[in-house]
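Novice: model the following, please.
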Amino acid sequence: MARAAVLHAVGDEALDLRDDVTTVDTGPDQVKVKIKATGVCHSDLSTLTGVLPSMPPTVVGHEGAGVVAEVGDRVTGVQPGDHVVINWTPDCGTCAECLRGEPYLCMTFIARSFSEPNFRLGDGVPAFGMAGTGTWAEEVVVPGRGVVKVAEDVPFEYAALLGCGIPTGVGAAINTAKVRPGSKVAVVGAGGVGLSVIQGARIAGASTILAIDPNEAKHPVAKQFGATHTATPDDLDQTKGLLTGGAGFDYTFEVVGKAAAITTAWNATRRGGDVIVVGAGAADDDWTLNAFSLLFDGKSLKASLYGGCDLKRDIPLFVDLWRAGKLDIDSLISRRIRFEDLNDAVAALRSGDVIRQVVLFD
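Specialist: The predicted structure follows:
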């Protein structure tokens, strides 16, 4: 039996924190991982509210790291005792997206996660894992391709963030946008992923990085991670004028998940510049633009799913950047908490008072 945080119905205010949950048996192509640390991400909140789809009862959580406990007969590359990061979008290696070199678009295992439960509650009821994972549990069973080995000197709470927040943000800058040295960047939203975008832009050599957030308390934090300037949406036009002569930014990242934020990003971008959508928005939150502007402004609108990352390639890169002192992971962690604090952590996430909270399991 293990502890796990279960969502019984979309919209529930509180999670059911249980200690009677078990995983399904480890299949020949699967791995069982004992979770040591798991992040509390805004996408988890989106699952609770229904913005992201789920199959209740659902064990929440998707950003985690731990130790391999069991491996199936056909699994290669990892063995019991290895430290691993959970990859919530594992690549199958054979679909069209994988063969095109776009593993972050692979839907093979994500699709299965809506029909194949990977937990059982104490009364025998099957439960699904968020995105096929469910890292707010002490143990998970995931596809063998759903773990990435990480060096043992990487603290588990750091490794957990390598499973979502850091690749989504840093990857958006270096993989999706391919920010060029000396360019001017704006980031709409200075939450955990937004701060990772800022770090990615800094690492890529951007000369100007503007953090845009209505909460001015986040502005000093954004500068800590590499923003050269800050602004609220209300004073964005004036700031754009001061920093770009009114032309706009080369790259603007939307990291909120709202149509209104995409509009803000679009208006902040220069003609011929790139608008990169990173935030996960709701299916009924439509964004519109007139056809004339779409063509004659010459701007490109790009989606950045999972930061365009191949975690097998990019996690070692992020670890090297961390070791070199160029990627600040520790400062992204607002609080280290226990399992029993998860409902309080969700409340703090709703209020926007934290960057990243990390659950540490015993």
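Novice: all contacts plus neighbour counts: C-alpha atoms, from now on.
Specialist: Fine.
Novice: contact partners for the residue lying closest to Val6 once chain neighbours are set aside?
Specialist: For Val6, the nearest residue in space outside its immediate sequence neighbours is Val59; the separation is 4.5 Å by C-alpha to C-alpha, 6 or more residues apart in numbering. Applying C-alpha atoms under 8 Å, 6 or more residues apart in numbering, we find Val59 in contact with 4-7, 119, 127-130, 134-137.
Novice: this one as well, want them side by side:
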Amino acid sequence: MRAAVLHTIGDDKFDLRDDVTVVGPGPGEVHLRVRAAGVCHSDLSARDGGLPQPVPAVLGHEAAGDVIGVGEGVDDLRPGDRVAVNWTPACGVCAHCRRGEPYLCLTHVMTGYVMPRFLAGDLPVFGMAGVGAFAEEMVVPRQGAVKIDADVPYEVAALVGCGVTTGVGAVINTAGVRPGESVVVIGCGGVGIAAIQGARLSGAPVIVAVDTVPAKHDVARRFGATHAVTPAELGDLSAELTGGEGFDYAFDVVAAPQTLRTAWTAARRGGTIVVVGAGRDHPKVEFSPFELLFESKRILPSLYGSADPPRDFGRLLALWRAGLLDIEGMISRRLRLEQLGDALGALGRGDVVRQVIVDGS
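Specialist: Now for the predicted structure:
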């Protein structure tokens, strides 16, 4: 099969090979044909070293496809079933799973860092987060394949697999925004647009989109933002809308020191800052003990939208079916594997790219 292999962290070129095979499926695993994969900013971060990634690797973690085969012990999926990929499959037995925190389970993700999921000729190749969606086929744990209805378009299911779940989940699951509360979303890429839609679904009457790229403001308004500004304009807008008090919730989808400080300033005293973006591990953000106490603001991390994918994928698709969640509108263009480098480059430049789909059919 074909797959796009990254050999060196920081390289902007992929080695498109046609001699790649999957490893497995072993017991408890599922062999998939990839039909569509989203290009997520986390793929760019893995390529550039912002997220840890052993190489050589097949990147990509936001995908949907069809079951080709199953390993021993998998008796509830069969060839031809349509699935969306859950890149943080829960083991069901670790301390986090027992606490009802499946999104914090690292059992299968960590296995992906030590166990290659592909062979390129004789060369072992890792899959990003144990997945590797920039290939025509892949193998995932059973918990990593969530069965969906056969009429759900692959590209819709792929975006539910990460970007939609992360953004909407941050608002609904992590923050629990209630009707009447105000929201500001910093960063209007694919996940930011999903967060804006989550705020609209939650009944927020004021949804402010913040992005340094003015061209993204009209996009944000189309998906439900009531206002859209650059970071430099946010203070004046806050004074106008809240009398300078600030917003109930500030979602930082970028997760850089500057954006986290912007989110902190934008939230009211007693408000909540939700960290949605992965950021990088070396920049630091400083807060004094006094301001943490005196401002009494909460800082909440939202990994994968605090989601339980076997439950939440179906809920999000139900909202999509009802016309309440626009997922098709988040797809800006379709690509082939050969165009991955250009797509990641556009994300790195901050171009108006909401979500792109790699067509694996």
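Novice: give me the TM-score for these two chains.
Specialist: Comparing the two superposed chains by TM-score structural alignment, normalised by the length of structure 2, the resulting TM-score equals 0.99, with 360 aligned residues with a C-alpha RMSD of 0.8 Å.
Novice: where neighbours are concerned, which of the contacts of Val59 of structure 1 has the most?
Specialist: Using other C-alpha atoms under 10 Å as the contact criterion, the top neighbour count among those goes to Thr135, which has 34 neighbours.
Novice: what is the equivalent residue in structure 2 for that residue?
Specialist: Structural correspondence for Thr135 of structure 1 with respect to structure 2 (TM-score structural alignment): Ala133.
Novice: wait, its match sits on His61?
Specialist: Yes - with contact taken as C-alpha atoms under 8 Å, Ala133 of structure 2 and His61 are classed as touching, separated by 5.4 Å.
Novice: now for these two: what residues contact both?
Specialist: Common contact partners of Ala133 of structure 2 and His61 (C-alpha under 8 Å, 6+ apart): Ala37.
Novice: show me where the stretch 51-200 of structure 2 has strands.
Specialist: Read by DSSP state E, counting those that start in this stretch, the stretch 51-200 of structure 2 holds these strands, from start to end of the chain: 57-58, 62-70, 82-85, 118-120, 123-127, 137-141, 145-147, 183-186.
Novice: make TSV from those and add distance to Arg261 of structure 2 to it.
Specialist: Compiled in TSV, the strands of the stretch 51-200 of structure 2 are given as follows (distance: least, C-alpha to C-alpha, whole Å):
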stretch	distance to Arg261 of structure 2
strand 57-58	34
strand 62-70	29
strand 82-85	34
strand 118-120	41
strand 123-127	34
strand 137-141	38
strand 145-147	37
strand 183-186	11
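Novice: for Gly243 of structure 2, which of the ones you listed is the nearest?
Specialist: Taking C-alpha to C-alpha as the criterion, Gly243 of structure 2 comes closest to strand 183-186 out of these, the separation being 14.9 Å.
Novice: hmm, back to that, closest to Arg98 of structure 2 out of the strands of the stretch 51-200 of structure 2?
Specialist: Closest to Arg98 of structure 2 of these is strand 137-141 (C-alpha to C-alpha; 18.9 Å).
Novice: mean shift of that closest one relative to structure 1?
Specialist: Superposed on structure 1, strand 137-141 of structure 2 shows a mean distance to its aligned partners of 0.6 Å (mean C-alpha distance after the TM-score superposition for structure 1).
Novice: now that strand against strand 123-127, angle please.
Specialist: 60 degrees (axes from the mean of the first three to the mean of the last three C-alpha atoms, to 10 degrees).
Novice: from the contact counts, what lies against strand 137-141 of structure 2?
Specialist: Secondary structure elements in contact with strand 137-141 of structure 2, counted by 3 or more C-alpha pairs under 8 Å, 6 or more residues apart in numbering; DSSP states H and E, are strand 20-22, strand 29-39.
Novice: please identify the deepest-packed of the ones you listed.
Specialist: Between these, strand 29-39 has the highest mean count of neighbours, a mean of 27, where neighbours are mean count of other C-alpha atoms under 10 Å.
Novice: and for that one, what's in contact with it?
Specialist: Contacts made with strand 29-39 of structure 2 from outside it, assessed by C-alpha under 8 Å, 6+ apart, are listed as 24-25, 60-72, 74, 133-142, 145, 154-155, 158-159, 343-344, 355-361.
Novice: could you measure from Arg3 of structure 1 over to Val71 of structure 1?
Specialist: Per C-alpha to C-alpha, to the nearest Å, Arg3 of structure 1 is found 21 Å from Val71 of structure 1.
Novice: ok, His8 of structure 1 next?
Specialist: His8 of structure 1 is 30 Å from Val71 of structure 1, where distance means C-alpha to C-alpha.
Novice: equivalent analysis for Phe109 of structure 1, please.
Specialist: Using C-alpha to C-alpha, Phe109 of structure 1 is found at 18 Å from Val71 of structure 1.
Novice: and for Ala5 of structure 1?
Specialist: Plainly put, Ala5 of structure 1 is 24 Å away from Val71 of structure 1 if you go by C-alpha to C-alpha.
Novice: now Val197 of structure 1
Specialist: As it turns out, when the distance is counted by C-alpha to C-alpha, Val197 of structure 1 lies 35 Å from Val71 of structure 1.
Novice: what does Thr23 of structure 1 give?
Specialist: Between Thr23 of structure 1 and Val71 of structure 1 the computed distance is 14 Å (C-alpha to C-alpha).
Novice: aligned to Cys309 of structure 1, what sits in structure 2?
Specialist: Aligned partner of Cys309 of structure 1 by TM-score structural alignment: Ala307.
Novice: what's near enough to touch that match?
Specialist: With the criterion set at C-alpha under 8 Å, 6+ apart, Ala307 of structure 2 makes contact with Pro102, Tyr103, Thr165, Thr166, Gly169, Asn173.
Novice: tell me which of those residues is nearest to Arg349 of structure 2?
Specialist: Ranking those by separation from Arg349 of structure 2, with C-alpha to C-alpha as the measure, puts Thr166 on top at 22.1 Å.
Novice: aligned to that closest one, what sits in structure 1?
Specialist: Thr166 of structure 2 maps onto Thr168 in structure 1 when the alignment is built from TM-score structural alignment.
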